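In: here is a sequence together with a model predicted from it:
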Amino acid sequence: MRGGERCLEALCDLFPDAPIYTLFHVKGSVSDTIERHPIIPSFLNRVPFVKNRYRYLLPFFPSAIRRVEFNQYDLVVSSSHCVAKGIRVPRETCHISYVHTPMRYIWDGFDTYFGNTERWNFGRLGMSCFRTRLQQWDIESNAHVSHFIANSHNVAERISRHYGRSACVVYPPVDWQTFQASHRHEGFYLMVTAFAPYKKVDLAIAAANELALPLKIIGQGQDEKRLRRMAGPSIEFLGWQPDHRVRDFYSRCVAILFPGEEDFGIVPLEAMAAGKPVIAYGKGGALETIAPLNPLPKPGENHLDRGVQRSGPSSVRTGVFHYEQSVQAIIEAIQLFSQHHADFDPDAIRAHVEPFDQSHFKRQMEQIIMSCYHEFRRSPLC
C-alpha cells in the first residue's frame, strides 16, 4: 500500500460515513477499509483502457475534478498529489486540502517525467503545450482551499513557493505496531518502490550490478521492462506483494535502498519500523525522517570529505545518505554502510519511528481539521 493510500485509509477511520470522490477507481484495487466507503469516480473512469493509460489524460484532469459537486457538504477534505485540491466548493463549504505534493508533473518533476530538451520527445512536446495552462489552473484553483495541510516541511515550502500559501505539517502515518525490530538478515538488500522515473531505480540497479550486490525489488510500474533489461544476475524482481509479505522482506533484508528524491517517503519509515537502516538520497522528505550516520555537508564541503558521526547516548543513527543522485555516490554510500553496519541498533531504529505511528496522525489530523473548520465557521465570509 502506498503512502497516499495509507493516509486516505486513516481519514476513512476518522470519517467512517463519508463518500470518496476520485478521478479513477478500479474496484478491489485498494484496502477493504477504503472499499467499504461509497466511491464515486469521475467520467474519465469510463474511458477505455484507462487503467494503464491514465497519464495521457492529464490535460483533462482539471475539467473532470471541477465537475464534481459538493453543494450538500459543510466540510470537504481532499487528499491531493495532483488535482484533488482543485475541486470547486460553495462559498459556505470548508475545504481542507492535505497535500502530498504540488502537481509534480507540471512543476519540479516536468523534466523527469517527460524528458529533457536534449532529446526529441513527442510526450514532452505535447505536454509543453498544456504545461503553462495547467500551472495557471493549479495556482488559481487555490481560491477554493480554505486551509492547507502538508505532508512534510519539504512540501510546505513548495506550497509556499508555488501557491503563495502557508500550510501546517502532519506527517503521513506508518502502522508502527504491526512491525517488530528484526535482528537478523539473509544477506540481501531491498527496494520497495514504484517504477517511476523520479524513483531512480535505474541508479540503484547500476550500483548493484557493479558491486554484484544481492538486491530484491518489490514493485511495478511504467519503467519495468527497461529496468529488467538493465538488471544483472544478482538482482531479483518480485513484482507487487501484499503488505504482510513486504513486512517479511523488510525483516530479512540487510538494508533498504532509497535513491529517489521524495516529498516525504513512507518506505524508509516502514523499513526503520522493522529495525532496518536506510541508504537514501539525502534530500527532500528523507531529511525529515532519517537520522544519518554521515552528517549533511556544509556549504562548500565536498561530499567525500564528510566524517562519520558516531551515535551518542542521546542520539540514534538510522541510515546513510548519499548526496548526489549518481551510481558512484550510491556505491560509496553502500560501502560506508557496510563498514559501519554494526553501529546500527535495530531496537533504537524502530523506536525512532514511533512518533510517526498512525495513532499520532489520526489525532493530529482530527485536531487540525476541527480547528480549521471552526475557524472557517467564524469567518464573516462563511
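Out: All right, it came through fine.

In: use CA for all of it now, contacts and neighbours both
Out: Will do.

In: how far away is Arg226 from Pro268?
Out: Taking CA to CA, to the nearest Å as the criterion, Arg226 is separated from Pro268 by 25 Å.

In: list of residues touching stretch 150-166?
Out: By CA atoms under 8 Å, 6 or more residues apart in numbering, the residues outside stretch 150-166 that reach it are 98-102, 139, 142, 148-149, 167-172, 263-264, 284-285, 288.

In: redo that, cut-off 7 Å
Out: Stretch 150-166 is touched from outside by 98-102, 139, 148, 167-172, 263-264, 284-285, with contacts defined as CA atoms under 7 Å, 6 or more residues apart in numbering.

In: please apply the same query to stretch 204-219.
Out: Outside of stretch 204-219, the residues that reach it under the criterion CA under 7 Å, 6+ apart are 188-195, 231-232, 234-241, 259, 327, 330-331.

In: list the buried residues of that stretch.
Out: Of all the residues in stretch 204-219, those buried under the rule 16 or more other CA atoms under 10 Å are 204-209, 213-219.

In: which of the contacts of stretch 204-219 count as buried?
Out: For the contacts of stretch 204-219, a neighbour count by 16+ other CA under 10 Å gives the buried set as 188-195, 231-232, 235, 237, 240, 259, 327, 330-331.

In: if we can go back for a sec, give me the buried entries from the contacts of stretch 150-166.
Out: Among those, those classed as buried by neighbour count (16+ other CA under 10 Å) are 98-102, 148, 167, 169-172, 263-264, 284-285.

In: can you give me the helices for the stretch 201-350 of the chain?
Out: For the stretch 201-350 of the chain, the helices identified by DSSP state H, counting those that start in this stretch occupy 201-211, 224-230, 243-252, 266-273, 286-289, 327-339, 346-353, in order along the chain.

In: also this one, for the comparison:
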Amino acid sequence: MARAVPASAPGGAAKPLRIVARFHAFPPEHNAGAEHMLVSMLRPLVERGHDVSVWLSRYGTATKEYEYRGIKVMPLASRLDFPTAVRGASVLLAHLETVPATASLARGYGKPLAVVCHNTHRPTFRDMAAGGTALAVYNSLWMEAEARLFFAEYPKAVAPATELIVRPPVFADEYRTKPGSAITLVNCNPEKGGKVLEALARRMPDQHFLAVRGAYGQQILPDLPNVELVEHVEGREMRERVYARTRVLLMPSSYESWGRVGCEALASGIPVVAHPTPGLCESLGEAGIFVDREDIDGYEAVLRKLTAPAEYRLASKRAKARSAELDPTADLGAWCEAIESL
C-alpha cells in the first residue's frame, strides 16, 4: 500500500510543527473530492508527528472538537478562537473560499501560508496570487499550465515562493475490491452528468444503475425501476457501498480539474467512461474511455460493448495499470518536505 514518507525520513522537520488549516467543510459530513484530497494530504503530516488541526469556517453541525483519520477538526462554534490558533501556528493552510481571509491573517501574524488550488477558475489563482503565499499546490500538470497563463495575463500578480504538483492522493488498498454489476454515477447533479445517467437508464432498462447522492448541487435522481439510489456516502464507506457494487463508473462531467472518484474506481479495475475534460484526460490517461457528454448514443454503445467479457477484461487491465502509475508516495513525500521547509 502506498503510504507517506515516515516521520524518520530524511528531510523531515527537526521538531513537530503546528499546522493550522482553514477549510469551509470537512468529512464525515461533507464528502467531496476536494475535501478528501485534503484528508489524504494531512494524514501523512500527522504520521510524521506534526500537530494538524482543521478549523471549519462555514459548514458542519458538530458542536465539539472531533477527530477524523487522526486529524483534529474544530467546529464552527470554535471560530472565535481561530486567531489564537493562528498566533501559535507554524504553518497555515487554506483552500477555495477560505484563502483570502486566511491570507490576511497570515500576513498580519507573519505566518507562512500554503494554498491548495483545486480548480483552474480565475478566482482560485487570483486569491492565491494576492501576496504572501509561501507554497502553492496544483493538482495536475494542466492546472500548473493554467497558472502560468494567469501570471502571464496578470503580471502584477504575486507568484508564490514555491510551487508543487500533488495529484489527489488515492491509497489504492483503501478502495480496492471485487467490482459489482452496476453502472454508477457519483454525485448526480447536472454538471456531473445526472441527465446523462437518466437518459441511459431509460434507454437500457436491462441494466442496473446506481445513483449516488452527492455532497453538493441539485441532484437528478431518476424514479425508474432499474435505478437504485445510494444516499450520501462517507469516504471510508466508498469501497463497500459503491465500488463493490460497480461494474462501470460514469464521469460525464462538464468540468473536472482532476477527478478523484475515477482514480478510486481504477484501483479495482473498474472502467471509467468519461467526458474528455483536460483534468480527466490527465488523471485517467490511457485507462479512460472518453465520450462527449452530449453523445448519449456513444455512451450507450460503449456500455454495451463493455458487456463483452473480453472487452471488459482489457479495460479493467488498463484501469489497474493506471492505478499503479498513480501511486501517491512520491507526491506526498515532496508535499511533506515542502511544508516542513516553511
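Out: Cool, the structure landed. It should be emphasised that the depicted structure is a prediction, and the values quoted were computed from it without experimental measurement.

In: list the TM-score for the superposed pair.
Out: With the length set by TM-score structural alignment, normalised by the length of the second structure, the two chains reach a TM-score of 0.70; 290 aligned residues with a CA RMSD of 3.6 Å.

In: which one of the buried ones among the contacts of stretch 150-166 of the first structure is nearest to Gln135 of the first structure?
Out: Ranked by distance to Gln135 of the first structure (CA to CA), these are led by Pro102 at 10.1 Å.

In: does that closest one sit in a helix, a strand or a coil?
Out: When the structure is split into helix, strand and coil by DSSP: H, G, I helix; E, B strand; the rest coil, Pro102 of the first structure lands in coil.

In: just to revisit the earlier point, tell me which of the buried ones among the contacts of stretch 204-219 of the first structure fall in strands.
Out: When DSSP state E defines the strands, the subset of these inside them is 189-192, 235, 237.

In: can you add distance to Ile65 of the first structure and give those residues back as a markdown table?
Out: Converted to a markdown table, these look like this (distance: CA to CA, whole Å):
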| residue | distance to Ile65 of the first structure |
| --- | --- |
| Tyr189 | 41 |
| Leu190 | 37 |
| Met191 | 34 |
| Val192 | 30 |
| Ile235 | 41 |
| Phe237 | 36 |
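
In: farthest-separated two in the buried ones among the contacts of stretch 150-166 of the first structure?
Out: By the measure CA to CA, these have their two most distant members at Phe148 and Gly284, which lie 19.1 Å apart.

In: now do the helices in the stretch 51-200 of the first structure.
Out: Chain-ordered helices for the stretch 51-200 of the first structure, with DSSP H, counting those that start in this stretch as the definition, fall at 61-66, 110-114, 122-140, 153-163.

In: the ones you listed: which one's closest to Ile279 of the first structure?
Out: Shortest distance between Ile279 of the first structure and these, using CA to CA, is found for helix 153-163: 19.4 Å.

In: list the buried residues of that closest one.
Out: Using 16+ other CA under 10 Å as the burial criterion, the residues of helix 153-163 of the first structure that qualify are 153-159.

In: which one's more surrounded, Arg226 and Pro268 of the first structure?
Out: Set side by side, Arg226 of the first structure and Pro268 show unequal neighbour counts under other CA atoms under 10 Å, the larger going to Pro268 at 27 against 11.

In: show me what contacts the counterpart of that one in the second structure?
Out: In the superposition onto the second structure, Pro268 of the first structure corresponds to Gly262 when matched by TM-score structural alignment. Contacts for Gly262 of the second structure (CA under 7 Å, 6+ apart) come out as Val272.

In: return the distance of Gly262 of the second structure relative to Asn187 of the second structure.
Out: Using CA to CA, Gly262 of the second structure is found at 12 Å from Asn187 of the second structure.

In: Tyr66 of the second structure too?
Out: 26 Å.

In: got it, and Arg260 of the second structure?
Out: Between Arg260 of the second structure and Asn187 of the second structure the computed distance is 12 Å (CA to CA).

In: what's the closest non-adjacent residue to the spatially most central residue of the first structure?
Out: Taking CA atoms, centre = their mean, the centroid of the first structure lies closest to Gly265, which sits 4.2 Å from it. The shortest distance from Gly265 of the first structure to any residue that is not its chain neighbour, by CA to CA, 6 or more residues apart in numbering, is 6.2 Å, and that residue is Gly285.

In: got the contact list for that neighbour?
Out: With contacts defined as CA under 7 Å, 6+ apart, Gly285 of the first structure is in contact with 152, 154, 262-265.

In: so what's the aligned partner of Ile165 of the second structure in the first structure up against?
Out: Alignment of Ile165 of the second structure against the first structure is given by TM-score structural alignment, with Val169 as its counterpart. Taking CA under 7 Å, 6+ apart as the contact definition, Val169 of the first structure lies against 149-153.

In: kindly recompute the last result at 8 Å.
Out: Contacts for Val169 of the first structure (CA under 8 Å, 6+ apart) come out as 149-153, 156.

In: do Met74 of the second structure as well
Out: Taking CA under 8 Å, 6+ apart, one finds 53-56, 64-66 in contact with Met74 of the second structure.

In: tabulate the residues you listed (CSV), appending distance to Val86 of the second structure and neighbour count.
Out: Rendered in CSV, the data for the contacts of Met74 of the second structure read as follows (distance: CA to CA, whole Å; neighbours: other CA atoms under 10 Å):
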residue, distance to Val86 of the second structure, neighbour count
Ser53, 11, 23
Val54, 12, 25
Trp55, 10, 25
Leu56, 14, 22
Lys64, 19, 11
Glu65, 17, 15
Tyr66, 19, 13
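
In: of the residues you listed, which stay in contact in the first structure?
Out: Retained in the first structure: 53-56, out of those (criterion both residues aligned by TM-score structural alignment, their matches' CA atoms under 8 Å).

In: could you dump the residues you listed to CSV with secondary structure and distance to Leu42 of the second structure?
Out: Rendered in CSV, the data for those read as follows (DSSP: H, G, I helix; E, B strand; the rest coil; distance: CA to CA, whole Å):
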residue, secondary structure, distance to Leu42 of the second structure
Ser53, strand, 9
Val54, strand, 10
Trp55, strand, 13
Leu56, strand, 15
